[in-house]
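>>> Structure for the following, please:
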Amino acid sequence: MGLNQYTGYQRPRNSGPYLFFGFIPKTRACFRNTQGIMVNGQNLSFRNCDANANSHLVLFPNFSEAPMLGSGSSSFCQNIFLRSRNNPSGRMMPVEYFMFTEMHFGGCGCFSNTNTIHETVIAANIGFR
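Below is the predicted model:
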């Protein structure tokens, strides 16, 4: 995890202040093996074809709520958001908490942004337990 830094990973594509969550660093991505993430109890995986350390989520403040650098979304990225959940209370994030998310998972995994994944995804928050 880094605040405006990405030590051991590929650089985010978007610019500005950010909160970086890395999953598979260069020391592990170099094996070009099967990699992935578990989303609400379901395993999602892909084969890293180029050994780049791109497995990360990056949260950017986007106070203008305007689209940032985007890219087409692969099924791997789409499945992460399809398996994510809305807040159990049904509450929405306040406008002042709006976060734009860049998501990148290895070579041959995916690269996408919240503004290109699904029309109902406008913000992201990451929960840990």
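
>>> make it CA atoms for all contacts and neighbour counts henceforth
Noted.

>>> which residues touch the residue nearest the centre of the chain?
Using Cα atoms, centre = their mean, the residue of the chain that lies closest to the mean C-alpha position is Met103, 2.5 Å off. Contacts of Met103 were listed using Cα atoms under 8 Å, 6 or more residues apart in numbering, and they are 55-58, 77, 110-113.

>>> Reformat the residues you listed as a markdown table; add distance to Leu44, secondary structure and neighbour count.
Below are these laid out as a markdown table (distance: Cα to Cα, whole Å; DSSP: H, G, I helix; E, B strand; the rest coil; neighbours: other Cα atoms under 10 Å):
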| residue | distance to Leu44 | secondary structure | neighbour count |
| --- | --- | --- | --- |
| Ser55 | 13 | strand | 26 |
| His56 | 14 | strand | 23 |
| Leu57 | 15 | strand | 22 |
| Val58 | 19 | strand | 25 |
| Cys77 | 9 | helix | 21 |
| Cys110 | 12 | strand | 20 |
| Phe111 | 15 | strand | 23 |
| Ser112 | 16 | strand | 22 |
| Asn113 | 18 | strand | 25 |
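
>>> re the thing from before, with adjacent residues omitted, what lies nearest to the residue nearest to the centre of the chain?
Leu57 (4.6 Å; Cα to Cα, 6 or more residues apart in numbering).

>>> Please provide the structure for the following sequence as well, for comparison with the first:
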Amino acid sequence: MMEPYLFLGFLPVNLTKKRTTQGYRAAKYDFTFRNCDANPNSYITFYYNPNNTYPSRVGEKEGTNNFMTGWIDRSSTLSRSKYMEIIFYFDFEMHMGGCGGFMTSYSVNNIRAALGFPFYKDNTQTTPTLKSTY
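Next up, the predicted model:
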């Protein structure tokens, strides 16, 4: 409905079903939750959404789950020279296992997100980075 999209799964299903502590790292902070019911969802999807379609499920409202919004809350303002054109930001959906949470860009004040891969001259750091914008 909002296609095309880029789906990023984080954990193999056999790891998500073990009711373990799961999470992600953003801005040098760890955000974790205990998978309470072995729900295997562990992904973020970026939607190009050229028809501006509204998602069928909106997700949790902003401020209701610090785990889900940690990467947004810990975002920092970029210098003007590092701004990207708005066309590089997408609607998104994030779903993290049982008791982790589910949210979309529509549930957090229509924040759109971009996935950036920083590259350094010495090629020692290639960690993917999530960025958000209002």
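
>>> For my notes, confirm Tyr106 of the second structure occurs in a strand.
No: counting by DSSP: H, G, I helix; E, B strand; the rest coil, Tyr106 of the second structure falls outside a strand, being helix.

>>> tell me the contacts of the aligned partner of Cys77 of the first structure in the second structure?
Aligned by TM-score structural alignment, Cys77 of the first structure pairs with Met68 of the second structure. Met68 of the second structure makes contact with 94, 100-103, according to Cα under 8 Å, 6+ apart.

>>> returning to that earlier point: map the residue nearest to the centre of the first structure onto the second structure.
Met103 of the first structure maps onto Met94 in the second structure, by TM-score structural alignment.

>>> pretty sure the residue nearest to Met103 of the first structure contacts Asn14?
No: counting by Cα atoms under 8 Å, Leu57 of the first structure sits too far from Asn14 to count as a contact (11.7 Å).

>>> Give me the common contacts of the two.
What both Leu57 of the first structure and Asn14 touch, as defined by Cα under 8 Å, 6+ apart, is the set Glu102.

>>> what about Asn39 of the second structure, distance to Phe117 of the second structure?
In this view, Asn39 of the second structure and Phe117 of the second structure are 29 Å apart by Cα to Cα, to the nearest Å.

>>> Of these two, which one has the most company?
A count of neighbours by other Cα atoms under 10 Å puts Asn39 above the other of Asn39 of the second structure and Phe117, at 17 against 12.

>>> list the contacts for the more buried one?
Here Asn39 of the second structure is in contact with 16-17, 97-98 (criterion: Cα under 8 Å, 6+ apart).

>>> quick one: what's aligned to it in the first structure?
Using TM-score structural alignment, Asn39 of the second structure pairs with Asn52 in the first structure.

>>> Spell out the secondary structure type for its match.
Asn52 of the first structure ends up coil, using three-state DSSP.

>>> now the strands for the second structure?
Taking DSSP state E, the strands of the second structure run over residues 5-9, 21-26, 29-34, 42-47, 91-96, 101-104, 112-116, 129-133.

>>> can you put those in CSV and add distance to Glu60 of the second structure?
Below are the strands of the second structure laid out as CSV (distance: least, Cα to Cα, whole Å):
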stretch, distance to Glu60 of the second structure
strand 5-9, 20
strand 21-26, 17
strand 29-34, 16
strand 42-47, 15
strand 91-96, 10
strand 101-104, 5
strand 112-116, 16
strand 129-133, 17
